[in-house]
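Undergrad: attaching a predicted model along with its sequence, questions to come.
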Amino acid sequence: MRIGLLGTGPWAQMVHAPVLAAHDGLDLAGVWGRRPEAAKELADRHGTRAYDDVDALFADVDAVAVALPPDVQAELAARAARAGCHLLLDKPVATTVEGGRAVVRAVEEAGVSSVVFFTTRFVPEAGDWIAEQAAVGGWFTAHAQWLGGVFVDGSDSPFATPWRREKGALWDVGPHALSVLLPVLGDVRRVTAAAPGPGDTVHVVLDHTGGASSVLTLSLTAPAAASGAGVAIHGEAGTTRLPQGGTDAFAALTRAADALRTAAADGRPHPCDAAFGLRVTEILTDAQHLLDAGPR
């Protein structure tokens, strides 16, 4: 599969480009970025071509991987799909419902495949745990915490990017929490509450179609000693927790690329496709509306 890379930022440089270039089933055919000089530097580093014209890249490849801010991703992903490219997308797919719907519509009309890189879903231990809990059922409530210190004083995180500063933890790590909870507890019937905490911290309460409720605690301004992710689910089978351990982003993205190749070959939608990404955006948008409205 000939694949192009859109983006030249930290994630593209640290993970996407090395993984795509090393993948035995992929040919990294080119790089496009909003800064041509950065695209050329990244392309040269991995022995491929830099494109100044993104549509020319779409015409030369079978698929594209996107490592761009979500508002930029949505428009380019729809264009790529319309050009016949399969999509390996980052989360969130978009920061507006309209943007997410445009991606899904383009994917459906073009008949291409899509996979959204929700990192946890492509870690084998986590994926197995999610499937096991979904099969058990009888869950009563859950609590998911995704706490990071990207924006604390003294942090030199390469992920302290403008879009994360603008949109905050809800939109950056909220998709990770939802990607774990939705397959286990069912879709969200409604967002019942959303409240701010310290810094960009938010607490979101969800009512799920399976009858359970869940609480998300999300932050990019947590103290370093408190950083980490965890999910605990409580129900008739007792309490179970998402397996802990370091997430190998390289291995996870490799599996996401494998999933895209499989979906493109057999035509069957992947559980983490653009439609699932749209549903995540819809839920986050409902939570954002409650936050913007303030206490009632």
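TA: That came through fine.

Undergrad: CA atoms for contacts and neighbours, from now on please.
TA: Will do.

Undergrad: report all helices and strands that the host helix or strand of Ala39 contacts.
TA: Assessed by DSSP states H and E, Ala39 sits inside helix 36-45. If you count contacts as 3 or more Cα pairs under 8 Å, 6 or more residues apart in numbering; DSSP states H and E, helix 36-45 packs onto strand 27-32, strand 50-51.

Undergrad: and here is the other one:
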Amino acid sequence: MNRLRIGLVGTGPWASATHAPALAGHPGVELGGVWGRRPEAAAALAATHATTAYADVDELFAACDAVAFAVPPDVQAPLAARAAAAGCHLLLDKPVATSVEGARDLVAATERAGVASVVFFTLRFAPATSAWVAQQASVGGWFTGRADWYGSFYAPDGGDAAFSSPWRAGRGGLWDVGPHALSVLIPVLGDVTSVTAAQGAGDTTHLILRHTGGASSTAALSLTAPVKGAGLTVELRGEIGTALLPGWDGPGEAFRTAIDGLVEGAHGGGPHACDARFGLRVTEILAEAEAQIARA
């Protein structure tokens, strides 16, 4: 099987700490180059991993079989659509976009081009958590669930802002950690049939979800929780009792698994469960929640 040549769009902290090392070190792919809005940052990241810095993003697309994205969602969506039109398979970050129109345009581009897509929802690719999701989905009989993700990136008492960015600060926990919550709840409880949203303290958003099959769930999403109150809990309750999401070891190994998924899809493995269309569904749900809060 030929090694997939994957370009990288983005040069920020996530690109430098997770995307580029995983792509450069993966035995099944080749890091085909880097493009970023800051040429000096692209040059430095490319030099670190012995690849090419491209001054023009379309030249990167033309030189690669696939492209990984580590840029804000509403920068990602139109660039990824261009990459798909150039015949590139897509390794996307979540959320794929923060507008339904942008996400739909991206999905349409992938379908017109017939390219594979994988969206990096971390918990769906980290070994321990992805195995847990698959196990709970196979068991069934769940009555309710909850996904509480209290981050402290922008905590009043001084959170960890190492991976801060303007889009996270502006859109808050709903759009940053909300996709993670939905990526775990939906495959176990079914698609969301209705959502009710309410604003809490800071950027905190509370969701009440109904799922196909009749189960319900809740989600609490924040990037402004006090440092000592931060944490992640996913809990399911059903006929067999209670199940808690296990811990995981960070994004590195998970991203390598996402690369595996894209390679398989690029070589005819069929659509991935976390493809661009699933990314669109997540955007639709979060956009409805955001609209409800705006109307309140």
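TA: On my side now, so go ahead. Because the structure is a prediction, the values reported are computed rather than measured.

Undergrad: so the counterpart of Thr144 of structure 2 in structure 1: helix, strand or coil?
TA: Aligned by TM-score structural alignment, Thr144 of structure 2 pairs with Thr141 of structure 1. Put simply, Thr141 of structure 1 is strand when judged by DSSP: H, G, I helix; E, B strand; the rest coil.

Undergrad: coming back round to it: turn the helices and strands packed on helix 36-45 of structure 1 into a markdown table, including mean neighbour count and distance to Arg105 of structure 1.
TA: Shown next, in a markdown table, are the helices and strands packed on helix 36-45 of structure 1 (neighbours: other Cα atoms under 10 Å; distance: least, Cα to Cα, whole Å):
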| stretch | mean neighbour count | distance to Arg105 of structure 1 |
| --- | --- | --- |
| strand 27-32 | 26 | 24 |
| strand 50-51 | 23 | 26 |
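
Undergrad: what's the closest of these to Ala106 of structure 1?
TA: Evaluated over those, closeness to Ala106 of structure 1 peaks at strand 27-32, with 20.5 Å, by Cα to Cα.

Undergrad: read off where the closest one ends up in structure 2.
TA: Going by TM-score structural alignment, strand 27-32 of structure 1 sits over residues 30-35 in structure 2.

Undergrad: how big's the offset between the matching stretch and structure 1?
TA: With mean Cα distance after the TM-score superposition for structure 1, stretch 30-35 of structure 2 departs from structure 1 by a mean of 0.6 Å once superposed.

Undergrad: and that stretch, how far from the chain's centre?
TA: Mean C-alpha position of stretch 30-35 of structure 2 versus that of the full chain (Cα atoms, centre = their mean, to the nearest Å) differs by 20 Å.

Undergrad: contacting residues around it?
TA: 3-11, 20, 23-24, 42-43, 45-46, 51-57, 60, 63-64 (Cα atoms under 8 Å, 6 or more residues apart in numbering).

Undergrad: of these, buried ones?
TA: Burial by neighbour count, 16 or more other Cα atoms under 10 Å: within the contacts of stretch 30-35 of structure 2 this picks out 4-11, 20, 23-24, 42-43, 45-46, 51-55, 57, 60, 63-64.

Undergrad: for the most centrally placed residue in structure 2, what are its contacts?
TA: Geometric centre of structure 2, nearest residue: Lys94, 2.5 Å, by Cα atoms, centre = their mean. For Lys94 of structure 2, the contacting residues are 73, 119-121, 176, 179, 279, by Cα under 8 Å, 6+ apart.

Undergrad: same question, Ser222 of structure 2
TA: 149-152, 172-174, 177, 202-205.

Undergrad: so what does it match up with in structure 1?
TA: Ser222 of structure 2 maps onto Ser219 in structure 1, by TM-score structural alignment.

Undergrad: can you tell me the closest non-neighbouring residue to its match?
TA: Thr201 (4.2 Å; Cα to Cα, 6 or more residues apart in numbering).

Undergrad: distance of the one you found from Thr96 of structure 1?
TA: Distance of Thr201 of structure 1 to Thr96 of structure 1, computed by Cα to Cα, to the nearest Å: 20 Å.

Undergrad: more neighbours, the two?
TA: Neighbour comparison, Thr201 of structure 1 and Thr96: the larger count goes to Thr201, with 20 against 17 (by other Cα atoms under 10 Å).
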